[in-house]
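J.: Got a sequence here, can you model it:
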Amino acid sequence: MVQETKTTDGITIRVGSFYEKNSSRPLNHYYAFSYVVEVENNTAFDVQLMRRYWLIKDSNSDVKEVEGEGVIGQQPIIKPGEIYNYSSWSPLATPIGKMTGYYAMKRLLDGSMFKAYIPEFQLTADFINN
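T.: This is a model prediction of the structure:
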């Protein structure tokens, strides 16, 4: 797994993706990908992940935007030095695509909001690389 990393305002985000062969249906143009995200708080203050925004693009240049509260039903508080991780998935109509986006984060000390940017990462079916 290739892992992409990006740091914004002391929040480091690492993402890696996997092709889910058993959940995919290539004959139906359905390719499933899972991804694992780590959010590391390198600041001196507690932060809370409030919202997510994803931009998902396949190799046909079809773009899907996904946004909502928190991640996987949670709005985690991440203390200084802690890492919050989760996994999720996304379907595509093509065997190649990419994702990027940001998390809307809140500094609990003063309630101020900022964006922690998610590095762009590739979604590639295993058979493409062989």
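
J.: alpha carbons only for contacts and neighbour counts from here, please
T.: OK.

J.: For the spatially closest residue to residue 69 that is not a sequence neighbour, list the residues it contacts.
T.: Distances taken as C-alpha to C-alpha, 6 or more residues apart in numbering put residue 51 closest to residue 69, at 4.3 Å, once the chain neighbours are dropped. By C-alpha atoms under 8 Å, 6 or more residues apart in numbering, the contact set of residue 51 is 67, 68, 69, 70, 71, 75, 103, 104, 105.

J.: this one as well, want them side by side:
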Amino acid sequence: MHEQDYDQIQVQVSTEYVPDQSSAEAGRYVFAYHVTIENHGKLPAQLLSRHWIITDGNQQVQEVRGEGVIGEKPTIMPGEAYQYSSGTVLQTPVGSMQGSYQMIDATGLKFDADIPVFTLATPRSLH
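T.: The predicted structure is shown next:
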């Protein structure tokens, strides 16, 4: 392994509840999440695929795997960042997400960039 260590890609996420697409009566809670992927390494890195682990307030776990993000497989240059927004639907007002992006650097080394766990919560549902 060379200097493109796994911690060279840092992922930050902010979330928001989308009340006009949600319905408590129907058990439908829609959340948007905004992701920033920063490349602190010395080599370009391309995002190939994603793996999400989504857990709702009832501890129901859903895993999502797929190519790229929002239909793209961005290459992130050293010192640069890539941003995108997406969303998910929970059956409970509180949940969490975490996962990883499968990346490849300019030398062909494949590695995972961890997405730290983050909370999804409607306003006033957490005290």
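
J.: Just give the TM-score of the two.
T.: A TM-score of 0.93 describes the superposed chains when it is computed by TM-score structural alignment, normalised by the length of structure 2; 123 aligned residues with a C-alpha RMSD of 1.3 Å.

J.: May I have the secondary structure class of the residue of structure 1 positioned farthest from its centre?
T.: In structure 1, the residue that sits farthest from the middle, by C-alpha atoms, centre = their mean, is residue 27; the gap is 26.8 Å. State at residue 27 of structure 1, reduced to three classes by DSSP: H, G, I helix; E, B strand; the rest coil: helix.

J.: Which residue in structure 2 occupies the aligned position of it?
T.: By TM-score structural alignment, residue 27 of structure 1 lines up with residue 25 in structure 2.

J.: got it, and residue 54 of structure 1?
T.: Match for residue 54 of structure 1 (TM-score structural alignment): residue 52.

J.: Please identify which helix or strand holds that match.
T.: For residue 52 of structure 2, the enclosing helix or strand under DSSP states H and E is strand 45-56.

J.: Mean deviation, that strand versus structure 1?
T.: With mean C-alpha distance after the TM-score superposition for structure 1, strand 45-56 of structure 2 departs from structure 1 by a mean of 0.2 Å once superposed.

J.: Which part of structure 1 matches the next helix or strand after that strand?
T.: Using DSSP H and E, the helix or strand that follows strand 45-56 of structure 2 in sequence is strand 61-67. Under TM-score structural alignment, the counterpart of strand 61-67 of structure 2 in structure 1 spans residues 63-69.

J.: And for the matching stretch, what's in contact with it?
T.: For stretch 63-69 of structure 1, contacts defined as C-alpha under 8 Å, 6+ apart pick out 50, 51, 52, 53, 54, 55, 56, 57, 75.

J.: which among those residues end up buried?
T.: Neighbour-count burial (16 or more other C-alpha atoms under 10 Å) applied to the contacts of stretch 63-69 of structure 1 gives 50, 51, 52, 53, 54, 56, 57.

J.: Could you check how far the last one is from residue 93 of structure 1?
T.: Distance from residue 57 of structure 1 to residue 93 of structure 1, counting by C-alpha to C-alpha, to the nearest Å: 10 Å.

J.: next one: residue 40 of structure 1
T.: 32 Å.

J.: swap in residue 53 of structure 1?
T.: 20 Å.

J.: what does residue 28 of structure 1 give?
T.: Residue 28 of structure 1 sits at a distance of 8 Å from residue 93 of structure 1 (criterion: C-alpha to C-alpha).

J.: Specify which residue of the two has the higher count of neighbours.
T.: Between residue 28 of structure 1 and residue 93, counting by other C-alpha atoms under 10 Å, residue 93 is the more crowded of the two (18 against 9).

J.: need the contact list for the aligned partner of the more buried one in structure 2.
T.: Aligning on TM-score structural alignment places residue 93 of structure 1 opposite residue 91 in structure 2. Applying C-alpha under 8 Å, 6+ apart to residue 91 of structure 2 gives the contacts 27, 28, 29, 56.

J.: Would you format the residues you listed as TSV with neighbour count included?
T.: Listed next are these as TSV, based on neighbours: other C-alpha atoms under 10 Å:
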residue	neighbour count
27	13
28	16
29	25
56	20
